[in-house]
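Engineer: please find the sequence and the predicted model below.
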Amino acid sequence: MQIEFNEEEIMIQDTAKQFAEAELKPNAELVEQESGKELFLSNIKKLSELGFMGINIDSQYGGIEAGSVAFSLAITELARGCSSTAVTTSVTNMVAEVIQAVGNEEQKSHYLPKICSGECFAAGFCLTETVAGSDPAGMKTQAVKEGDEYVLNGTKTFITSGDYAGVFVVWAVTDPSLPKGKGISCFLVDGDTPGITIAKAEEKMGQKASSTNQVIFDNCRISASALLGKENQGFKIAVTELAGGRIGIASLALGLGLEAIEYAKDYIKERKQFGQSLSNFQGLQWMLSDRYTELEAARLLIMQAAVNKDNGLPFSTSASMAKVFASEKANDACYTALQLLGGAGYIKEYPIERLARDVRITTIYEGTSEIQRVIIARDILKD
């Protein structure tokens, strides 16, 4: 497979790299703290102004129409600077793509310019519930139609950007009499709609700057025009759009793995033991060789999925392959990097401590590694 990036893709990659180096990496530790919240949101706003919240969105709605390959390149570079910023960017782009793919003209014209411009700081993807994580078809949130409105009741959990999202895409059961997964619909809900409560941000192991919240709907009334797509057809939307989101998370994981292993490479070239550079020891050389090989394989899997998506080809299975492989190998890269630094890798003064915490979630969110393997196996075994 030969992949040649066009001028626009290279420009976007370079812009993301420069932004990560100048704005994100120097402040990655600060934005994890409460005092760094405003800086984090300021960086999100700056990325909106650069076009990074609508990478694959049509220009008529404020996007830059650069495609999935450009999206992947951008997320990888941003993750090398700050994975919290990268995941916020990835999820916001995913919501924008849902609206573009399924929304009517009124919905697209209303919401997409707000997302792309940064008028909405971010957008939220409200699918997961306490009882419906890997099995989203088992959700309990309901939307009952009353006249020209739907009334939403239920709680979504682990929602990225919950406390500063300007708009949510929300899935809810609209016909509980239908078989599991068949009576689910999708809605666009403004973040300030009465009846929405955003719970306190979860205290997480990593990616701390990115808020993760419960979003509670208590007799939340929305117009019938908020329905996204057709009634009772919402589960298909979720399954389709999650595949695109997995390209984003695979790219994010790749960025974390590359940042960690390259830092470790530079470290062992400088660090001396037994009278010579650590990089002279064959055992450590082999550790580097294995991780670099795996990350390059991950990059190619991600590019294959992104190219397939851009060309209108089936990409769900390739996205799952990329996501499970990239996230697991990025975890290996971060923990190998920590090992190469020895005791220093365990100290907050060095970035590996943060990278190792940040990478752990990549095998869990946007579909666990186990779920990715189920998706891949189903495709392999289907008639």
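Structural biologist: Alright, I've got the coordinates. Numbering: from 1, shown residues only.

Engineer: use CA for all of it now, contacts and neighbours both
Structural biologist: Will do.

Engineer: quick one, longest helix in this structure?
Structural biologist: Looking across the chain with DSSP state H, the single longest helix is helix 234-270.

Engineer: for Arg299, grab the count of nearby residues.
Structural biologist: Arg299 has 21 neighbours, counted by other C-alpha atoms under 10 Å.

Engineer: second one coming, line it up with the first:
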Amino acid sequence: MPFEWLVGLRYTRAGRRNGRNSFISFISAISMAGIALGVTALIVVLSVYNGFQTVVTERMVSVLGHVEVYEVSGAGLGDWRTAAASAARNPQVKGAAPFIELQGMLVHGGDLMRPAIVRGVLPGEEPKVSDIGKQMKQGALEALQAGTSTIILGEELARELEAKPGDKVALAMAQGNSTSNMAPTMHSFIVAGTFESGHNEFDSGLALIHLGDAQELINVSGPFGMRLRLQDMQKAPAVANELRTVLPGHLVIRDWTKLNSGWFAAVKSQKNMMFIILTLIIAVAAFNLVATLVMTVTDKQADIAILRTLGASPFSIMKIFVVQGALVGVFGTAIGVICGVLLALNVGVIVGMFESLFGMHFLSKEIYFISAVPSDLRWADVASIGVTSLLLSLVSTLYPSWWAARVKPAEALRYE
């Protein structure tokens, strides 16, 4: 091993000959702990952000589908099965189902009113593009039959309306254009069941009726569009681009990333900002190395002078203190990565223990869409955090090491 490494390693675990050495060792330990704490916090926070995004995305897509196709004019697709057959030629497309979306006000008991999106679907086709059939809490999706005026409500929407299966609810819909003063039309439906997707936006604001009933409500002959499910949802943008060249007519084709682009952009910007903020914690701990190395250089000037008289070059002296600082950064980063990975993999269990211990709930389902703290550890994030921490530690060693290399042996040994 080169002598620079030996001396740097010895300085890293400085002995206890006097109070100054003990203090320098203490400052080194604090710097190492600070780096470890910053790395741990950054890994855990980014994993929770990733988990939050993954869970909410899955719940959104379970209701929305991966790709939506509809006519620009609003006249509808007409023969949607022909369009579905054309889309199915793409190997990524594994299911298609038609839909109509309406907006209205659901009324129950005369005084309970809630706005809702009412989606007309075909019960036999809907399971091909969504998981609502598996998410039924009461009743079954097959209860939607054309001409029976049945409706399925989101679980939270049903709770707010105080409606249960068998109750009658009224759907109030505006008629005419937005500037008319015509009274809304009222349509009566029988609640056939409820579903719970796990996403509060849909559970509190979505209702399902049969496609035939939806067509009769607005007097159209076909669906507005169709939704597609893919083998790999991450390829939805590419598949949407390919379908634009395949499907005939003036169609709007949007993938799931465009349907909720505002939400995804907000989460991404928050994640990036959190990365920057928590990186500053690592930077503060890393730059504590500057103070540690400056004190070490001051304390070891005589040793530096002796090494210089024995033939050590200024670059060798510089390497000694770079090694010392780098070792602190490496050990701190390694400890932080290990602790961060362990915490990120078990964050749900740990949060659950704290909730049970203090009798509190960290996440409100109404606010955050989910009630448990998710975690999605991504090794690319761990690698970027580790590299950032090591680079900051290395940069922190440059000035003290350069200063050590400039020590003049004669001046340093004058009073020895």
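Structural biologist: Now that the structure is in, tell me what you want to look at. Given the structure is predicted, the values throughout are model-derived calculations rather than measurements.

Engineer: what's the TM-score here?
Structural biologist: TM-score for the superposed pair, counting by TM-score structural alignment, normalised by the length of structure 1: 0.27. Supporting figures: 176 aligned residues with a C-alpha RMSD of 6.9 Å.

Engineer: hmm, back to that, could you point out which element follows the longest helix of structure 1?
Structural biologist: Going down the chain from helix 234-270 of structure 1, the next helix or strand is strand 272-273, by DSSP states H and E.

Engineer: wait, Ala84 of structure 2 touches Pro98, no?
Structural biologist: No - using C-alpha atoms under 8 Å, Ala84 of structure 2 is not in contact with Pro98, being 9.0 Å away.

Engineer: which elements pack onto the top helix by length along structure 2?
Structural biologist: In structure 2, with assignment by DSSP H, the single longest helix is helix 19-64. Where contact means 3 or more C-alpha pairs under 8 Å, 6 or more residues apart in numbering; DSSP states H and E, helix 19-64 of structure 2 is packed against helix 261-299, helix 314-345, helix 379-405.

Engineer: please identify the deepest-packed of those.
Structural biologist: Most buried of the helices and strands packed on helix 19-64 of structure 2, by mean neighbour count (mean count of other C-alpha atoms under 10 Å): helix 314-345, with a mean of 23.

Engineer: helices along structure 1, start to end?
Structural biologist: Taking DSSP H, the helices of structure 1 run over residues 7-19, 37-49, 67-81, 83-102, 105-117, 234-270, 282-310, 316-341, 352-359, 369-381.

Engineer: dump the ones you listed into JSON lines; add distance to Asn153 of structure 1 as well.
Structural biologist: Formatted as JSON lines, the helices of structure 1 follow (distance: least, C-alpha to C-alpha, whole Å):
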{"stretch": "helix 7-19", "distance to Asn153 of structure 1": "39"}
{"stretch": "helix 37-49", "distance to Asn153 of structure 1": "29"}
{"stretch": "helix 67-81", "distance to Asn153 of structure 1": "34"}
{"stretch": "helix 83-102", "distance to Asn153 of structure 1": "21"}
{"stretch": "helix 105-117", "distance to Asn153 of structure 1": "23"}
{"stretch": "helix 234-270", "distance to Asn153 of structure 1": "17"}
{"stretch": "helix 282-310", "distance to Asn153 of structure 1": "35"}
{"stretch": "helix 316-341", "distance to Asn153 of structure 1": "31"}
{"stretch": "helix 352-359", "distance to Asn153 of structure 1": "32"}
{"stretch": "helix 369-381", "distance to Asn153 of structure 1": "28"}
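
Engineer: do you know which of those lies nearest Gly124 of structure 1?
Structural biologist: Of all the helices of structure 1, it is helix 83-102 that lies closest to Gly124 of structure 1, at 6.7 Å by C-alpha to C-alpha.

Engineer: okay, angle between the closest one and helix 352-359 too, please.
Structural biologist: With axes from the mean of the first three to the mean of the last three C-alpha atoms, to 10 degrees applied, the angle from helix 83-102 of structure 1 to helix 352-359 works out at 20 degrees.

Engineer: before we move on, back to that, quick one: closest of the helices of structure 1 to Ala172 of structure 1.
Structural biologist: Ala172 of structure 1 lies closest, by C-alpha to C-alpha, to one member of the helices of structure 1: helix 234-270, at 8.2 Å.

Engineer: now that closest one: buried residues?
Structural biologist: 234-235, 237-238, 241-261, 263-265, 267-268 (16 or more other C-alpha atoms under 10 Å).

Engineer: what about the strands in the stretch 101-250 of structure 1?
Structural biologist: 122-126, 142-146, 149-160, 165-173, 184-190, 196-198, 212-223, 227-228 (DSSP state E, counting those that start in this stretch).

Engineer: can you pull the contacts of Leu251 of structure 2?
Structural biologist: 69-72, 244 (C-alpha atoms under 8 Å, 6 or more residues apart in numbering).

Engineer: can you tell me which of those residues is nearest Ala41 of structure 2?
Structural biologist: Val69 (42.3 Å).

Engineer: hang on, that closest one in a strand?
Structural biologist: Yes - according to DSSP: H, G, I helix; E, B strand; the rest coil, Val69 of structure 2 belongs to a strand.

Engineer: ok, for it, nearest residue in space, not its chain neighbours?
Structural biologist: In this structure, Val69 of structure 2 finds its nearest non-sequential neighbour in Ile253, 4.6 Å apart by C-alpha to C-alpha, 6 or more residues apart in numbering.

Engineer: now that neighbour: which helix or strand?
Structural biologist: If you go by DSSP H and E, Ile253 of structure 2 is part of strand 251-255.

Engineer: ok now that strand, how far from the chain's centre?
Structural biologist: Between the centre of strand 251-255 of structure 2 and the centre of its chain there are 24 Å (C-alpha atoms, centre = their mean, to the nearest Å).

Engineer: report the buried residues of it.
Structural biologist: Going by neighbour count (16+ other C-alpha under 10 Å), the buried part of strand 251-255 of structure 2 is 251, 253-255.
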